[in-house]
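Participant: The amino acid sequence is not available; the structure is as follows:
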């Protein structure tokens, strides 16, 4: 069985993030729209669990626990031997499994162009939503100013 190809960490982080943050319906529609889906076997069936979310006071201060959130994870191996993982927020098992398959496809030189047809539109949709939210927030921005009071001439 061939080993999983070595992929640079930064590009993989990007596509795993896109897959994790995508709406489950968008992921399923992109997956169902593929002309050919690769064969794979499930290594770790999608399972639901909890993770602790941590934050930092003021963004840079001391770390603190914000609370727990539900995540679903899965792991698959393509017929070519490439292994993929998927971690998604929430309880959508199909989303996690598809994310794992697409992760494996992105690592495979032969299947990467097919997988990019899933990841790139998902990323574009996320950027458009983020831009729309930023424009909406900017439209409600209020600039406050302070007038300096001066004392008049002494009488």
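Facilitator: Nice, I can see it. What you are looking at is a predicted structure, and each value in this text was computed from that prediction instead of being measured.
Participant: contacts and neighbour counts: CA atoms only from here.
Facilitator: Noted.
Participant: So which other helices or strands are in contact with the longest helix seen in the chain?
Facilitator: Secondary structure of the chain per DSSP state H: the longest helix is helix 112-139. Applying 3 or more C-alpha pairs under 8 Å, 6 or more residues apart in numbering; DSSP states H and E, one finds that helix 112-139 contacts helix 9-21, helix 24-32, helix 93-107.
Participant: contacts for the last one?
Facilitator: Contacts made with helix 93-107 from outside it, assessed by C-alpha atoms under 8 Å, 6 or more residues apart in numbering, are listed as 4-7, 12, 15-16, 19-20, 24, 27-28, 31, 40, 45-48, 72-78, 82-88, 111-116, 118.
Participant: again, but for the shortest one
Facilitator: The contact list for helix 24-32, computed with C-alpha under 8 Å, 6+ apart, reads 19, 37, 92, 94-95, 98-99, 118, 122.
Participant: Which pair in these has the greatest spatial separation?
Facilitator: Within those, 37 and 92 form the most distant pair, 19.9 Å apart (C-alpha to C-alpha).
Participant: Give me the secondary structure label for residue 88.
Facilitator: strand (DSSP: H, G, I helix; E, B strand; the rest coil).
Participant: Chain neighbours aside, what residue packs nearest to it?
Facilitator: The shortest distance from residue 88 to any non-neighbouring residue, by C-alpha to C-alpha, 6 or more residues apart in numbering, is to residue 20 (4.6 Å).
Participant: putting a second one here so we can go through both:
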């Protein structure tokens, strides 16, 4: 059984990366970037976009026993390109157009259009995610308190 990312074939690891990026993208951003590629190819629905909820699990300290943290709303869908390539999407929230755009990007990344989609959609999303993380880290750093021990001198 494949458990760790190092056990996965390289194409599965790459797909895991872009699927995570698409799932966490801000609402409407994937569709906006995808529109720059021109007209969308015809697709066939395997599973039309539908919203639901999933249980989010957590671990205390990242290593403790798993516990149910709460539910999160997601939208999922699956589509097929005319060439037979299938794209899937699971995104946060209830935006059906965002799920459709993410599934289309997933499908296109498995075709010969992958370099074009990478440059037009995934690279900007990756840069924006990095910028958001850097801003959040800088904001947290500004609140950092350095504690130190002072010698009292009564020894």
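Facilitator: Received it, and whenever you're ready, just let me know what you need. All values reported here derive from a predicted model rather than from experimental measurement.
Participant: hang on, the earlier thing: just the buried members of the contacts of helix 93-107 of structure 1?
Facilitator: 4, 15-16, 19-20, 24, 27, 31, 40, 46-48, 72-78, 82-88, 112, 114-115, 118 (16 or more other C-alpha atoms under 10 Å).
Participant: burial measure for the aligned partner of residue 18 of structure 1 in structure 2, as a count.
Facilitator: By TM-score structural alignment, residue 18 of structure 1 lines up with residue 21 in structure 2. Applying other C-alpha atoms under 10 Å, we find 19 other residues in the vicinity of residue 21 of structure 2.
Participant: Could I get the contacting residues of residue 21 of structure 2?
Facilitator: By C-alpha under 8 Å, 6+ apart, residue 21 of structure 2 lies in contact with 122, 125-126.
Participant: wait, what's in contact with residue 78 of structure 2?
Facilitator: By C-alpha under 8 Å, 6+ apart, the contact set of residue 78 of structure 2 is 45-49, 86-89, 100, 103.
Participant: helix, strand or coil for residue 56 of structure 2?
Facilitator: Under three-state DSSP, residue 56 of structure 2 falls in the strand class.
Participant: Does it touch residue 73 like I think?
Facilitator: No - using C-alpha atoms under 8 Å, residue 56 of structure 2 is not in contact with residue 73; the gap is 10.0 Å.
Participant: what's the spacing between the counterpart of residue 146 of structure 1 in structure 2 and residue 98 of structure 2?
Facilitator: Under the alignment (TM-score structural alignment), residue 146 of structure 1 maps onto residue 149 of structure 2. Here the criterion is C-alpha to C-alpha, to the nearest Å. By it, residue 149 of structure 2 lies 52 Å from residue 98 of structure 2.
Participant: Please say which of the two ends up with more neighbours.
Facilitator: residue 98 (28 against 5).
Participant: how about residue 58 of structure 1, what's its match in structure 2?
Facilitator: Aligned counterpart of residue 58 of structure 1 in structure 2: residue 61 (TM-score structural alignment).
Participant: which residues are in contact with stretch 47-61 of structure 2?
Facilitator: Applying C-alpha under 8 Å, 6+ apart, the external contacts of stretch 47-61 of structure 2 come out as 65-79, 93-94, 96, 99-100.
Participant: same thing but 7 Å
Facilitator: Residues outside stretch 47-61 of structure 2 that contact it (C-alpha atoms under 7 Å, 6 or more residues apart in numbering) are 65-79, 94, 96, 99-100.
Participant: Emit the ChimeraX select command for whichever of these are buried.
Facilitator: If you want just the buried ones from the contacts of stretch 47-61 of structure 2 in ChimeraX, going by 16+ other C-alpha under 10 Å, the selection is:
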select :74,75,76,77,78,79,94,96,99,100
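Participant: What about the contacts of stretch 47-61 of structure 2, which are in strands?
Facilitator: Residues from the contacts of stretch 47-61 of structure 2 lying in strands, with DSSP state E as the criterion: 66-79.
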